[in-house]
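Visitor: this one's sequence-less:
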């Protein structure tokens, strides 16, 4: 039976392990420590935790100040408010100044669920991708989240890390590599390439199995680093299969689908489909209901693949 665990749990556990090893690590939060589980870091290292209050702009500015002083700050807040309200601060005092600040967007995607439509961040990756020098990372599950936090800490420069709140299937393995900027090839195939990011990897695995039953060989690639994106892996796979489907728990505008489209259109035009939320805002509901509502299920991925296969079959 597949284990369910919230990505924020893996995030919190990794923070504490790093905090024990590195005294220069500091954690800041915008008055959401319990929800973000940074309160556990606070309990362990009270002198290195700072609650800035419900003021995301001040959160980012203060984190930049810590970075200038030689600390390695992790600035935590809800992803929708953090990327929206504090965009200017991230643009100037983090990215333009090239400060070593780790921006952590919590309550991401459909995990905001019942907190309301306005709290559902489906544009955060797009916003962060536009910032020069910003690295953008979206782990698949709690286990990959732990690896990501370690890699983010060691990485020199601005990073945006997306963290989900609610439990999701743990589908990665301890031995799976995690290298910033390098995608992971989970399954080789010949008919279509399915590229996932974030928690959609579990649905992609289900879709690949369903396609196998239908005689379709799917190559599965997981892109945990959306920026810088792994062009080499994407182009190599697209050349082999000739068809690409991207899958993300985010708007298809500006997210993974856009990033992959940019790579393919410039270097190797390839028929593709993008599975993700369309040009719309979120709605309130339970996480599973939202995944159904937005069409972020294995069945939707299978349908996208079959759309790509239809023209070939008809010839």
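Guide: Good, I have the coordinates. For clarity, every value in this text was computed on a predicted model and none was experimentally measured. Numbers count the residues shown, from 1 in each chain.
Visitor: going forward, measure contacts between C-alpha atoms and count neighbours the same way
Guide: Fine.
Visitor: all helices for this protein, in order.
Guide: 7-21, 33-36, 39-44, 56-68, 79-85, 87-89, 124-129, 142-154, 201-213, 231-241, 256-267, 287-293, 298-314 (DSSP state H).
Visitor: which strands and helices sit next to the first one?
Guide: So the one you mean is helix 7-21. On a contact count with 3 or more Cα pairs under 8 Å, 6 or more residues apart in numbering; DSSP states H and E, helix 7-21 meets strand 25-29, helix 39-44, helix 142-154.
Visitor: let's have those in a markdown table, adding distance to residue 134 and mean neighbour count.
Guide: Output for the helices and strands packed on helix 7-21, formatted as a markdown table (distance: least, Cα to Cα, whole Å; neighbours: other Cα atoms under 10 Å):
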| stretch | distance to residue 134 | mean neighbour count |
| --- | --- | --- |
| strand 25-29 | 19 | 25 |
| helix 39-44 | 25 | 17 |
| helix 142-154 | 12 | 21 |
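Visitor: I'd like the ones you listed as TSV, with distance to residue 251 appended.
Guide: Shown next, in TSV, are the helices and strands packed on helix 7-21 (distance: least, Cα to Cα, whole Å):
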stretch	distance to residue 251
strand 25-29	26
helix 39-44	30
helix 142-154	21
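Visitor: out of these, which gets nearest to residue 184?
Guide: Closest of the helices and strands packed on helix 7-21 to residue 184 is helix 142-154, at 11.5 Å (criterion: Cα to Cα).
Visitor: what distance separates that closest one from the centre of its chain?
Guide: Its chain's C-alpha centre and that of helix 142-154 lie 12 Å apart, by Cα atoms, centre = their mean, to the nearest Å.
Visitor: ok, and here's another one to check against it:
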């Protein structure tokens, strides 16, 4: 069943199906296909599985070159290697020339866990968000990802998929009707809006339940696509509630918090508090420990909600 699959398994199954239908779909990686499990595709389509070795910049250049010949390359690697290590190649070779390259950056933020600080990107969205032509998407769960991948595949141009390799909690219902470029109001409320992405969506929903116990009604908006941001849905919610908390598995500079702040300051200024990483590097640890270290627990969202209501 879909709900029992890991995110990387959903990706591999999607690639397997697309490679069967279209001989121009290729996978390019830098010696991490075992980690992404795309290695299993070598048994079926070895000629379209390109391992460039530990040379991520070359990986991006090869993908861009393949795109110019009509191929649809999927880069798969860890988040920091898909962004900060190849930022120049992504900007010049892929985005500047608007190549049809899909970049999969796995285990973002605290999802990197035991791989530690060097492999724990809190800045990846911030690096890419200011580059023109690229779409940035962070899946919430496997149900959403399974509907997002076909839309990403049909979208011509660069897309960054900021993806957990494992299985974050299921948030969506089976009857989800997902639109890559739309945010979703998961729960309605009247006192404040919580805008969340990725693994922090479930955290936001849990925080909402805690706030309800104290008579505080929070509206939860899931915003998986950070660029382009669906500012219309978010502004509409904040106009109703008058205050907002953002929750993200990223530095609060450069990604969801920045995007929401920019949208609000230009359209409907409102008090805002953020939950996310603040001026820290990553470190080794399991997710539960890292949530404590970086103040990304349910109680932190609850505290931010109460703080923002004081200045509403």
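Guide: Perfect, thanks for sending it. Model, not experiment: these values are computed from the prediction.
Visitor: that older thread, for residue 183 of structure 1, find the nearest of the helices of structure 1.
Guide: helix 231-241 (6.9 Å).
Visitor: test my guess that residue 105 of structure 2 contacts residue 79.
Guide: Yes. Assessed by Cα atoms under 8 Å, residue 105 of structure 2 is found in contact with residue 79 at 3.8 Å.
Visitor: before we move on, back to that, can you redo the helices of structure 1 as JSON lines with distance to residue 183 of structure 1?
Guide: Below are those laid out as JSON lines (distance: least, Cα to Cα, whole Å):
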{"stretch": "helix 7-21", "distance to residue 183 of structure 1": "19"}
{"stretch": "helix 33-36", "distance to residue 183 of structure 1": "27"}
{"stretch": "helix 39-44", "distance to residue 183 of structure 1": "30"}
{"stretch": "helix 56-68", "distance to residue 183 of structure 1": "29"}
{"stretch": "helix 79-85", "distance to residue 183 of structure 1": "23"}
{"stretch": "helix 87-89", "distance to residue 183 of structure 1": "27"}
{"stretch": "helix 124-129", "distance to residue 183 of structure 1": "17"}
{"stretch": "helix 142-154", "distance to residue 183 of structure 1": "13"}
{"stretch": "helix 201-213", "distance to residue 183 of structure 1": "12"}
{"stretch": "helix 231-241", "distance to residue 183 of structure 1": "7"}
{"stretch": "helix 256-267", "distance to residue 183 of structure 1": "12"}
{"stretch": "helix 287-293", "distance to residue 183 of structure 1": "24"}
{"stretch": "helix 298-314", "distance to residue 183 of structure 1": "20"}
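Visitor: which one of those lies nearest to residue 160 of structure 1?
Guide: Closest of the helices of structure 1 to residue 160 of structure 1 is helix 124-129, at 6.9 Å (criterion: Cα to Cα).
Visitor: whereabouts in structure 2 does the closest one align?
Guide: Using TM-score structural alignment, the residues of structure 2 aligned to helix 124-129 of structure 1 are 124-129.
Visitor: how close does the matching stretch sit to structure 1?
Guide: Aligned to structure 1 and superposed, stretch 124-129 of structure 2 gives a mean residue distance of 0.7 Å (mean Cα distance after the TM-score superposition for structure 1).
Visitor: which of the helices and strands packed on helix 7-21 of structure 1 sits closest to residue 57 of structure 1?
Guide: Closest among the helices and strands packed on helix 7-21 of structure 1, using Cα to Cα: strand 25-29, at 11.5 Å.
Visitor: residues touching residue 31 of structure 2, list them.
Guide: Residues near residue 31 of structure 2 by Cα atoms under 8 Å, 6 or more residues apart in numbering: 51, 52, 53, 54.
Visitor: do that again at 7 Å, thanks
Guide: By Cα atoms under 7 Å, 6 or more residues apart in numbering, residue 31 of structure 2 lies in contact with 51, 53, 54.
Visitor: from residue 33 of structure 2, how far out is the last one?
Guide: In other words, residue 54 of structure 2. 11 Å (Cα to Cα, to the nearest Å).
Visitor: so for the two, which residue has more residues nearby?
Guide: Neighbour comparison, residue 54 of structure 2 and residue 33: the larger count goes to residue 33, with 20 against 13 (by other Cα atoms under 10 Å).
Visitor: can you count the residues close to the residue nearest to residue 267 of structure 1 when sequence neighbours are not counted?
Guide: Spatial nearest neighbour of residue 267 of structure 1, chain neighbours left out: residue 235 (7.8 Å); criterion: Cα to Cα, 6 or more residues apart in numbering. By other Cα under 10 Å, the residues close to residue 235 of structure 1 number 18.
Visitor: now swap in residue 17 of structure 2 and tell me
Guide: Residue 17 of structure 2: 10 neighbours (other Cα under 10 Å).
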